[in-house]
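Peer 1: sequence plus predicted model, see below.
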Amino acid sequence: MELILEQMPIVIHSLNIGFLQTLKLFFVTLIGAIPLGLVIAFGSMSRFTPLRWLSRLIVWVIRGTPLMIQLLIIYYFPGLVLKNNVWGSGETGRFIASAVSFIINYACYFSEIYRGGIQGVPKGQQEAGMVLGMTKSQIFFKVTLLQMIKRIVPPMSNEIITLVKDTSLARIIALQEIIWAGQAFLKGSQGISGAIWPLFFTAVYYLVFNGILTVLLGKLEQKLDYFR
């Protein structure tokens, strides 16, 4: 116990650095995936057949393969096959490759949620908007979009919570996120080796962050109850 107390400051400092990397990847993914998912959803619903089928093919491939495989391919393919390491070297390069992989992956999942939300709005309301003389863009932003948001909050919340835990997959390309930091003490980091207890602390970080997100997303869902 005394040894653990002595090692605690070193472990907590390392985990905090790893958790900041996890948070960074989480927020960058959301910022990129939320709008990109809407673009892919529009492509999946497009009346232009080639675009519609291309969008659906991309979604099918991304949703049908593991995120870990996508990380490995996106990170290693440019350097090993194209002989052009577009991501750069070091931690920055690994982070950029991870962010691109996560954004593409989650954008495809979000696109299906968007598509279901948009198509779930009764067509009668869109027709009513046309009768009132509203343009297509006005109908989308003032009628369809607002109701879609209410419908997609629960499934989007689940995906966002999943994203928090999925960030741990980035360690497969040696991105030093929080689990990488905790696992390093098993292998020998900063004079500490064979210590498994730091991994339990990483679980606490995830639990607290997911708890905060659950409360915030629950409050958002309550604020949208006026659509019921």
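Peer 2: It's in.
Peer 1: please count neighbours and contacts with C-alpha atoms only from this point.
Peer 2: Fine.
Peer 1: identify the single longest helix in the chain, thanks.
Peer 2: Scanning the chain for the helix with the most residues, using DSSP state H, yields helix 2-44.
Peer 1: the helix or strand that contains Val204 versus helix 2-44: what angle between them?
Peer 2: Element membership for Val204 (DSSP states H and E) is helix 197-223. Interaxial angle, helix 197-223 versus helix 2-44 (axes from the mean of the first three to the mean of the last three Cα atoms, to 10 degrees): 40 degrees.
Peer 1: packing partners of helix 197-223?
Peer 2: helix 2-44, helix 145-166, helix 178-187 (3 or more Cα pairs under 8 Å, 6 or more residues apart in numbering; DSSP states H and E).
Peer 1: give the other helices and strands that the longest helix of the chain contacts.
Peer 2: Counting by 3+ Cα pairs under 8 Å, 6+ apart, helix 2-44 packs on helix 49-64, helix 90-119, helix 145-166, helix 178-187, helix 197-223.
Peer 1: mind listing what's buried along the shortest one?
Peer 2: Of all the residues in helix 178-187, those buried under the rule 16 or more other Cα atoms under 10 Å are Ile178, Ile179, Trp180, Ala181, Gly182, Gln183, Ala184, Phe185, Leu186.
Peer 1: what of the longest one?
Peer 2: The neighbour-count criterion (16+ other Cα under 10 Å) identifies 93-115, 117-118 as the buried residues of helix 90-119.
Peer 1: ditto for the third one
Peer 2: Along helix 145-166, these residues count as buried under the neighbour rule (16+ other Cα under 10 Å): 145, 147-154, 156-157, 159-161, 163-164, 166.
Peer 1: how far does it sit from the chain's center?
Peer 2: 11 Å (Cα atoms, centre = their mean, to the nearest Å).
Peer 1: give me the angle between that helix and helix 2-44.
Peer 2: Here helix 145-166 runs at an angle of 140 degrees relative to helix 2-44 (the same axes, to 10 degrees).
Peer 1: could you do the first one as well?
Peer 2: Using the same axes, to 10 degrees, the interaxial angle of helix 49-64 with respect to helix 2-44 works out to 160 degrees.
Peer 1: pasting the second one now:
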Amino acid sequence: MDLDYLIRIGKPMLEGAQTTILLFLIAIVLSIPLGFLCTLAVKSRVKPLSWLAGAYIYVMRGTPLLLQLLFICFGLPMLPVVGEYLVMDRFAAACLGFVLNYAAYFAEIFRGGLLAVDRGQQEAAQVLGLSRWKSMTLVIIPQMFRVALPAVANESVTLVKDTALLYAVAVPELLHFAQTAVNRDSSIAPLFLAGVIYLLMTAVLTLLFKWLERRFKFE
């Protein structure tokens, strides 16, 4: 395999990887807090809010991410009356789709984390005279995040790989440049190189979460 060829095709692929990383960062930064808010909404005593949040989670987890991306990118502009106001840049539309989808998954992860916290913790906080808000922020939520961290790490790695779906909505990212090189040069080398780049990204992310797990004494 010619090293000069790998360097030549690697430059545009690394530019595409920047788009991949940017999408990942936007999705992870926005979907985690949104997912936590959805968890709180599901557990809310306000039934309409709880039902609405539950329906949102069910729909987003029950339909393919690719379908959601296609609907946001191509379906929303076709809606009568309001469609013309819902036309978005493809990358922005993809970011919205990823944030909405992964927020639903993180909501379920955080719900599981809350269920894993012993009820005695909240009772002990009440005995100490802590308000419901302080009990949640100082006692329950920190333990919930510790329990949920391994699952958040796994979902984050999946997010990195799912960014390849940008290819389906014509956003030039890593896989787009790899496939372009394959079609142009009739070579599978770009696909191998794309695989290596994805592996490097997931390796860095895995190491980061392992450090966080050790930091919070999971090991």
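Peer 2: That came in fine, so what should we check first? The structure presented is a predicted model; accordingly, all values stated were derived computationally and were not measured.
Peer 1: and the TM-score between these chains?
Peer 2: Remark: TM-score between the superposed chains equals 0.94 [TM-score structural alignment, normalised by the length of the second structure]; 217 aligned residues with a Cα RMSD of 1.6 Å.
Peer 1: one step back: quick one, which of the helices and strands packed on helix 197-223 of the first structure gets closest to Thr65 of the first structure.
Peer 2: Across those, Thr65 of the first structure has its closest neighbour in helix 145-166 (14.3 Å, Cα to Cα).
Peer 1: in the second structure, what residues pair with that closest one?
Peer 2: Aligned using TM-score structural alignment, helix 145-166 of the first structure spans residues 141-162 in the second structure.
Peer 1: quick one on the thing from earlier: out of the helices and strands packed on helix 197-223 of the first structure, flag the one nearest Leu224 of the first structure.
Peer 2: Closest approach to Leu224 of the first structure among those is made by helix 145-166 (5.9 Å; Cα to Cα).
Peer 1: with the second structure overlaid, report how far that closest one is off on average.
Peer 2: Once fitted to the second structure, helix 145-166 of the first structure is off its aligned match by 0.6 Å on average (mean Cα distance after the TM-score superposition for the first structure).
Peer 1: identify the residue of the second structure aligned to Pro198 of the first structure.
Peer 2: Checking TM-score structural alignment: Pro198 of the first structure goes with Pro190.
Peer 1: how about that match, what does it touch?
Peer 2: Residues near Pro190 of the second structure by Cα atoms under 8 Å, 6 or more residues apart in numbering: Leu6, Ile9, Gly10, Ala178, Gln179, Ala181, Val182.
Peer 1: and Ala125 of the second structure, by the same measure?
Peer 2: The neighbours of Ala125 of the second structure, taking Cα under 8 Å, 6+ apart as the test, are Ser135, Val139.
Peer 1: and Ala164 of the second structure, by the same measure?
Peer 2: Residues near Ala164 of the second structure by Cα under 8 Å, 6+ apart: Thr20, Glu173, Leu174, Leu175.
Peer 1: burial measure for the equivalent of the second one over in the first structure, as a count.
Peer 2: Put plainly, it is Glu173 of the second structure. Using TM-score structural alignment, the partner of Glu173 of the second structure in the first structure is Glu177. As a burial measure, Glu177 of the first structure scores 26 neighbours (other Cα atoms under 10 Å).
Peer 1: my read: Glu177 of the first structure touches Thr22, true?
Peer 2: Yes - between Glu177 of the first structure and Thr22 there is a contact at 5.3 Å, judged by Cα atoms under 8 Å.
Peer 1: who touches both of these two?
Peer 2: Contact criterion Cα under 8 Å, 6+ apart; residues shared by Glu177 of the first structure and Thr22: Thr167, Ser168.
Peer 1: mapped onto the first structure, which of the contacts of Pro190 of the second structure are still contacts?
Peer 2: Contacts retained in the first structure from the contacts of Pro190 of the second structure (both residues aligned by TM-score structural alignment, their matches' Cα atoms under 8 Å), given in the numbering of the listed structure: Ile9, Ala178, Gln179, Ala181.
Peer 1: and the first one, how far is that from Thr20 of the second structure?
Peer 2: Think Ile9 of the second structure. Separation of Ile9 of the second structure from Thr20 of the second structure (Cα to Cα, to the nearest Å): 17 Å.
Peer 1: neighbour count for the two, which is higher?
Peer 2: Thr20 (24 against 18).
Peer 1: that one pairs with which position in the first structure?
Peer 2: By TM-score structural alignment, Thr20 of the second structure lines up with Thr22 in the first structure.
Peer 1: wait, what's in contact with that match?
Peer 2: Counting by Cα under 8 Å, 6+ apart, Thr22 of the first structure touches Val164, Thr167, Ser168, Glu177, Ile178.
Peer 1: would you agree the last one is in contact with Leu15?
Peer 2: Okay, so that is Ile178 of the first structure. Yes - at 5.6 Å, Ile178 of the first structure and Leu15 qualify as touching, with contact defined as Cα under 8 Å.
Peer 1: closest one of the contacts of Ala164 of the second structure to Glu123 of the second structure?
Peer 2: For the contacts of Ala164 of the second structure, the nearest to Glu123 of the second structure is Thr20 (44.6 Å; Cα to Cα).
Peer 1: picking up where we left off before, reformat the buried residues of helix 178-187 of the first structure as CSV; add distance to Val204 of the first structure.
Peer 2: Shown next, in CSV, are the buried residues of helix 178-187 of the first structure (distance: Cα to Cα, whole Å):
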residue, distance to Val204 of the first structure
Ile178, 11
Ile179, 11
Trp180, 15
Ala181, 14
Gly182, 12
Gln183, 15
Ala184, 17
Phe185, 17
Leu186, 18
